[in-house]
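Q: Quick one, structure for this:
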Amino acid sequence: MTMKFGKLAAATAVALGLSGPAWAQVEVEWWDFLAGGDGVRMKALIDQFNEEHPEIQISGTTLEWGLPFYTKVRTAVAVGQGPDIMTYHLSRLPLALEEDVLSPISDADLEAAGLSKGDFFEASITAASTDDGQLMAVPFDIHAVVVHYNRTALDGTKWLDADGNLTGISSIADMTDLLTWAKGEGFSDPLSFQSEGGGGTWRMFYTLLRQQGGEMLTDGEVLAGDNMDKAVTAIQTLADWRAEGLIPEQAAYEASVALFSGGKSVLHINGVWEVPTFKDSTDDGSLGFEWFANEVPQMMDMPATWADSHAFAIPNDPDMTDEKREAVLTVIGWMQEHSLAWAGAGHIPAYKPTVESDDYAALQPNATYASLADNAAFDPRSKIAGVASPVYDAVDNLIAPAVHGFLSAEDAAEQMKAQLQALLD
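A: Below is the predicted model:
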């Protein structure tokens, strides 16, 4: 195995008293887009790797999240100036294939990293592969939206079971019932999320669409057949909640988090990456109530939750040496084996041995919502979808305004279909 070879090389070098230029040290250039708590945890993992592997040293650079990162990758790889390894959203994979910026990862590569496809959740492997099954990146996590909730407020109600988990929400009517009750109890914005547009509104819309079995894209057609009706239903559901004062008016991301932490919302649907925020607030006593998180309830025909994955990708560099690629695979394998630390950021590791471990089972609320890995609804596989894509633009320009009453759900869905279809034709 590559990892064992690397450790042996390091031990041999130490035993021989070699250091610095007297023995080969491989430097791995690393790019990521991880800020905040994610960035802190990843930097800690990089530091630990470097400490344990004197023969391989990761040189990390954090770039701006979203379109700036992917633009930088595309231009750098095109001129042969890309990194040796980078983080990548699997929702961006279709566009990456069109741009030819990724190096395929073979079964032999995985074996060299001490891994196999069977080590990962099926949904993440599918998202990391081409339609014909060629792996293009190695998933590191599944990150999805979860419902963060105020246990203190719900204590003694029909919506909290004996274990303190949400219960009794199996339809839109059930959710509306809970939110209406919370409004009457003094919660000004019972369900908070990033309602002004952007990622938050897309994740809510897509979750409701997929819970109906809806598809954004079918054989290259946007909202084909009855998917149009399902999109309208998803938008109208959010618009009805807004009209009834059950979700906030055009809340920015930070404001939506503050509504929950400040006791204005009883529920907050947001990414698992906010779990550390509420954990920290609980630990320092600033939250003011008991908090927990569960998988978003099934309110329609099937369980489904918007999801994406951070993955490790190798840029398409024909000049990469075998030695450098071996070092990169060592890094990837080591990161998977140490992904429990990444779970501390709220993410569900894509590496099943971590999720199946006793240590992970003790990690709360993470272990409770790990079930969503089986219901993960990844973004449509298309160059127009994924992080910082035209789909996100359509949410900002059409879905969010419809939610807030500036145009009808039908008009928003029809215009979205027309705009996105034009990009595919």
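
Q: Could you use CA atoms for every contact and neighbour count after this?
A: OK.

Q: Mind checking what secondary structure the spatially most central residue of the chain has?
A: Residue closest to the average C-alpha location in the chain (CA atoms, centre = their mean): H143, at 3.1 Å. On the three-state scheme (DSSP: H, G, I helix; E, B strand; the rest coil), H143 is labelled strand.

Q: one more to line up against the first:
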Amino acid sequence: MSLESLTRRRALGLGLGAMVLAGCGGGGGPKQAAQQSSGPATAAPTSYTGPAVSLAFWNGFTGGDGPFMKRLVEQFNSAHPNIKITMNVYQWSDYYSKVPAAVSAGRGPDLGIMHVDSVATNAARQVVLPLDDVATSLSLTEADFSPPVWQAGVYKGARYSIPLDVHPLGMFYNKTVLSKAGLDPDNPPKTGEEYLAALETLKKAGVQGHWATPFPFTGSMQFGSLLHQFGGRLFADDAGVSRFAEEPGVQALTWLVELVNKGHSPKNVGQDADFIALQNGKAAFNWNGIWSINTLREHKDLEWGVAPLPQVGTEPAAWAGSHQFVIFKQRRPDQNKLTAAKVFINWISGHSIEWAKAGQVPARKTIRESAEFKELKEQAAIGSQIDHLYFLPPVAGIGDASAVVDEAVNAAVLLKKSPKDALTEAAAKADKVLEQNRKKYGA
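A: Okay, here's the model as predicted:
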């Protein structure tokens, strides 16, 4: 995943609502989409014996993760001579406009990957098919994954996606900077008290330890993580109203703003400047996504580590995204293709240790608990947060409402508005968006 400001934020599903479904038909959801299911529930398909089929598989893996998926597809094709997977890769922003248009025109791909935050919107617009039967036929249950990521793919009581991975936020740290300040580079802070104490020690050593970014990547993610740690939520479970302006939200945003006020962060931090500061030795800590692992590995002389986010509030929590498999609606369903798609999804999920090497945490529990995954120490460290990750409510158009949070974080961290005022104003806007979405997609 590249570090491309707004486009990258949208690519991860934090503001896709307005762009996801250009050119598609009106709302529908489970009742209408169920008219074309992905096939009857049968025994878990681990092999395909039907006639030769070709499946179009679309995704947006244009970054360093792309070659890993390409190799997995090649391995699958070699092991399944009567199934040919053709992978088309687009920039995520292009992907989310091309897919609905192609499906609407009857020329859509057979299956693909979607960020979990965009699944509900595509389900409401009948772009993707319900997959409860796929989960049943593959014998997949919540116990095979983790409750947060499994439930995130359910819209209006029907499952529309199968998790491939999670990509959470973690705490990256520069070991050299910590050592020079007299801190233990092999024992990073685990609590809020330890973290603030470390920042004070760094400050005395002339280091601004945690640069507070006002941008969605990763300021909004940090805010959301802290919000949940303080016991709050971005929205009500049904997304009827926003909740981020309540007291936990004020606490969370105040904590970030205080990094600036107390001199632990410079003012007006530029996009990705916080991550660069970590690499250049100007900052000690950076809360960033798991995709940062492979970037940092390229710096051979950099001594660094990664750990779960410190627990600043009353409960552990961290932002995460998730790539999930979807099967697209077709004008003429082909049962052989649907069966072959099940085989592919099951095979990739079962071989996702290779995907983990791309800088991801496999969603499949058996893979995460394997000795081979535990050897990927950085991924395993971030993956230890699996049961404490949060996702947006699976509600159509939720990305539009969540994008309003970015405005509040930006205004507060740039010291233009108080955290309370910034959040209150944003909540009023978000509630209007939620109301509009109910009319647009159906309650």
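
Q: Now do the contacts for the residue nearest to the centre of the first structure.
A: 271-273, 307-310, 346-348 (CA atoms under 8 Å, 6 or more residues apart in numbering).

Q: Can you turn the buried part of those residues into a ChimeraX selection?
A: Restricted to buried positions by 16 or more other CA atoms under 10 Å, the ChimeraX selection for those reads:
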select :271,272,273,307,308,309,310,346,347,348
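
Q: quick one on the thing from earlier: map the residue nearest to the centre of the first structure across to the second structure for me.
A: Aligned by TM-score structural alignment, H143 of the first structure pairs with H167 of the second structure.

Q: what do you get for T277 of the first structure?
A: Checking TM-score structural alignment: T277 of the first structure goes with T295.

Q: residues near that match, how many?
A: Residues lying near T295 of the second structure (other CA atoms under 10 Å) number 14.

Q: Pull out the buried residues from the helix or strand where it lies.
A: Assigned by DSSP states H and E, T295 of the second structure belongs to helix 292-297. Going by neighbour count (16+ other CA under 10 Å), the buried part of helix 292-297 of the second structure is 292-293, 296.

Q: in the first structure, what residues pair with whichever helix or strand comes after it?
A: Next along the chain after helix 292-297 of the second structure, taking DSSP H and E as the criterion, comes strand 304-307. Aligned by TM-score structural alignment, strand 304-307 of the second structure falls on residues 291-294 of the first structure.

Q: Give me the contact list for that stretch.
A: 146-152, 165-166, 275, 278, 282, 365-366, 368-369.

Q: again, only this time at 10 Å
A: Identification of contacts with stretch 291-294 of the first structure by CA atoms under 10 Å, 6 or more residues apart in numbering yields 145-153, 164-166, 260-261, 266-269, 272, 275, 278-279, 281-282, 364-372.

Q: and what of stretch 76-84 of the first structure?
A: For stretch 76-84 of the first structure, using CA under 10 Å, 6+ apart, the contacting residues are 27-32, 58-61, 70, 72-75, 99-102, 313-320, 324-325, 327-328.

Q: Quick one: map G80 of the first structure onto the second structure.
A: So, by TM-score structural alignment, G80 of the first structure is matched to G106.

Q: let me fix that: L166 of the first structure
A: Checking TM-score structural alignment: L166 of the first structure goes with P188.

Q: show me what contacts its match?
A: 171-173, 175, 178, 194-195, 198, 285, 305-308, 310.

Q: Which ones among these map onto strands?
A: With DSSP state E as the criterion, strands contain 171-173, 285, 305-307 from among those.

Q: Go through the residues you listed and name the one nearest V207 of the second structure.
A: F285 (10.6 Å; CA to CA).

Q: Alignment lookup: D240 of the first structure to the second structure.
A: Looks like D240 of the first structure aligns to E258 there (TM-score structural alignment).

Q: my guess is that match meets K267, correct?
A: No - using CA atoms under 10 Å, E258 of the second structure is not in contact with K267; the gap is 11.1 Å.

Q: Now the common contact residues for these two.
A: By CA under 10 Å, 6+ apart, the residues touching both E258 of the second structure and K267 are 212, 413.

Q: Neighbour count: these two, which is higher?
A: K267 (18 against 14).

Q: Excluding chain neighbours, what is closest to the more buried one?
A: Computed as CA to CA, 6 or more residues apart in numbering, the closest residue to K267 of the second structure that is not its neighbour in sequence is V260, at 6.2 Å.

Q: which helices and strands sit right next to the helix or strand hosting that neighbour?
A: Taking DSSP H and E as the definition, V260 of the second structure sits inside helix 247-261. With contacts taken as 3 or more CA pairs under 10 Å, 6 or more residues apart in numbering; DSSP states H and E, helix 247-261 of the second structure sits against helix 221-229, helix 398-413, helix 419-441.
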